[in-house]
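J.: sequence-free structure coming up:
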């Protein structure tokens, strides 16, 4: 049965930015389907957890099927699952390449394709891709990460492509491109260095990325936007 409450799907939802997004959507009275490889049930009535690797088509299918069977609709998909592997370009292995493409692009592709098929049937929907500012658009000499840039930059490009493809179908597609954010991904002793990568002289907070996601979800006349939450890094050299 189709619910009148909006439904969000969030990947990479067990910690950091993903967990923050889940909390805020629940606070907005959304129903949420959260996916991560290590996620565990929290026992909340409006939250359903799906454990598994979202880069696998069968897991993506389970996430979308769960949303439709439990709640009858999908209003927003937040593609937050991703991997970061800094390494000199010539030292990347075939395994590194396959893993980054599988997680950063495959994790987006399968769940988005299935979700958009449902959104087309209901005549509305919103996709938000969590990409990267520092790696995809403002490479840093001291942080070589070309394969991460290829995959995250690909998400920025496909955000604009899908926004145009579905603009007249009631489906919006946007992205949030964070700088370095205070999450479990970054060791505490690296924060001082990471702060130097932003003109504002600090790293970002999870809530600042969440606020950007919520803004885009509310902004009905915004599509194809890559919203930078990076302390000014995308604006240029400093």
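T.: Right, received. Where do you want to start? Everything numeric here is computed off the predicted structure, so don't read it as measured data.

J.: switch to C-alpha atoms for all contacts and neighbour counts from now on
T.: OK.

J.: what does the longest helix along the chain contact?
T.: Ranked by residue count and defined by DSSP state H, the top helix of the chain is helix 146-166. Residues from elsewhere that reach helix 146-166 (Cα atoms under 8 Å, 6 or more residues apart in numbering): 83-89, 97, 100-101, 104-105, 129, 131-132, 135-137, 171-175, 223-226.

J.: who are the packing partners of the top strand by length along the chain?
T.: Ranked by residue count and defined by DSSP state E, the top strand of the chain is strand 171-178. Using 3 or more Cα pairs under 8 Å, 6 or more residues apart in numbering; DSSP states H and E, the elements in contact with strand 171-178 are helix 107-122, strand 125-130, helix 146-166, helix 206-218, strand 226-229.

J.: buried residues in the first one?
T.: Going by neighbour count (16 or more other Cα atoms under 10 Å), the buried part of helix 107-122 is 107, 108, 109, 110, 111, 112, 114, 115, 116, 118, 119.

J.: A further structure is provided below for comparison with the first:
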């Protein structure tokens, strides 16, 4: 920014797991909404556009989280929304999980959340406003013996719990924290055969689309009287059968 230039008043969203699927959909949606966006992933294509900055790195490492925040503040001066979208899901019987599985899942789903969120909140507190969205799964609420997912429940269930905790801790200081709990969301480019039968898991009878998730998160951004909430984007899965 040139000396004497007016400050950048655009809102800024930081999105993890930005290289594909839901993350890429969120990046596009926020840019269309006039936000500046910082996309974070290990293999995200490099970008240094006026409204889109990418940061490559492993979010399980504290150094990556610090670099994301440093570059975001240096470039755009603020953080309005953080979407903790990056996640790992491995479905196995509980006793079949390996130590490597455990480390991979807990590192991304919990440590990645912790490092980046802990560094983002002080930036939001400086402005007295901000919104954090955590991505969970409806398997936390509706366990399914056909899809054993104990480590998803352990980690994503933890994100639902910490969503409520942080929402209350920071409500009086202008921050909101919400979660979005997902059913099976098909990526835009998919092999139909790999999703055979999964639509039947949802009472609405179809797979979720990236656009469904994006719409829910953008709703929460605009719903300034909503905090500590978990919105289920799962075709009715959490409601039962």
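T.: Looks like it came in fine. No experiment lies behind these values; they were computed from the predicted model shown.

J.: centre-most residue in structure 2?
T.: For structure 2, the residue nearest the mean C-alpha position is residue 85 (2.3 Å; Cα atoms, centre = their mean).

J.: got the contact list for that residue?
T.: 15, 16, 17, 18, 22, 23, 134, 135 are the contacts of residue 85 of structure 2 under Cα under 8 Å, 6+ apart.

J.: please report how far the first one lies from residue 45 of structure 2.
T.: When Cα to Cα, to the nearest Å is applied, the distance between residue 15 of structure 2 and residue 45 of structure 2 equals 14 Å.

J.: which of the buried residues of helix 107-122 of structure 1 lies closest to residue 187 of structure 1?
T.: Residue 187 of structure 1 has its nearest neighbour among the buried residues of helix 107-122 of structure 1 in residue 107, at 24.8 Å by Cα to Cα.

J.: on that earlier part again, and residue 15 and residue 45 of structure 2? which has more neighbours close in?
T.: Set residue 15 of structure 2 next to residue 45 and count neighbours by other Cα atoms under 10 Å: residue 15 wins out with 26 against 14.

J.: in a strand, that one, correct?
T.: Yes - under DSSP: H, G, I helix; E, B strand; the rest coil, residue 15 of structure 2 sits within a strand.

J.: ok, now which ones touch it?
T.: Listed by Cα under 8 Å, 6+ apart, the contact partners of residue 15 of structure 2 are 23, 26, 27, 37, 38, 39, 40, 82, 83, 84, 85.

J.: helix, strand, or coil at the fourth one?
T.: The one in question is residue 37 of structure 2. The three-state assignment at residue 37 of structure 2 reads strand, by three-state DSSP.

J.: tell me how far the residue opposite it in structure 1 once aligned lies from residue 72 of structure 1.
T.: Aligned by TM-score structural alignment, residue 37 of structure 2 pairs with residue 32 of structure 1. For residue 32 of structure 1, the distance to residue 72 of structure 1 (Cα to Cα) stands at 12 Å.

J.: look at these two and report which has more neighbours.
T.: residue 32 (27 against 17).

J.: that one and residue 92 of structure 1, how far apart?
T.: Counting by Cα to Cα, the gap from residue 32 of structure 1 to residue 92 of structure 1 is 36 Å.

J.: ok, now residue 187 of structure 1?
T.: Residue 187 of structure 1 is 22 Å from residue 92 of structure 1, by Cα to Cα.

J.: what of residue 165 of structure 1?
T.: Taken as Cα to Cα, the span from residue 165 of structure 1 to residue 92 of structure 1 is 34 Å.

J.: one step back: I'd like the buried residues of helix 107-122 of structure 1 as a markdown table, with distance to residue 28 of structure 1 appended.
T.: Shown next, in a markdown table, are the buried residues of helix 107-122 of structure 1 (distance: Cα to Cα, whole Å):
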| residue | distance to residue 28 of structure 1 |
| --- | --- |
| 107 | 26 |
| 108 | 24 |
| 109 | 27 |
| 110 | 27 |
| 111 | 23 |
| 112 | 23 |
| 114 | 25 |
| 115 | 21 |
| 116 | 23 |
| 118 | 22 |
| 119 | 21 |
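
J.: lovely, talk soon.
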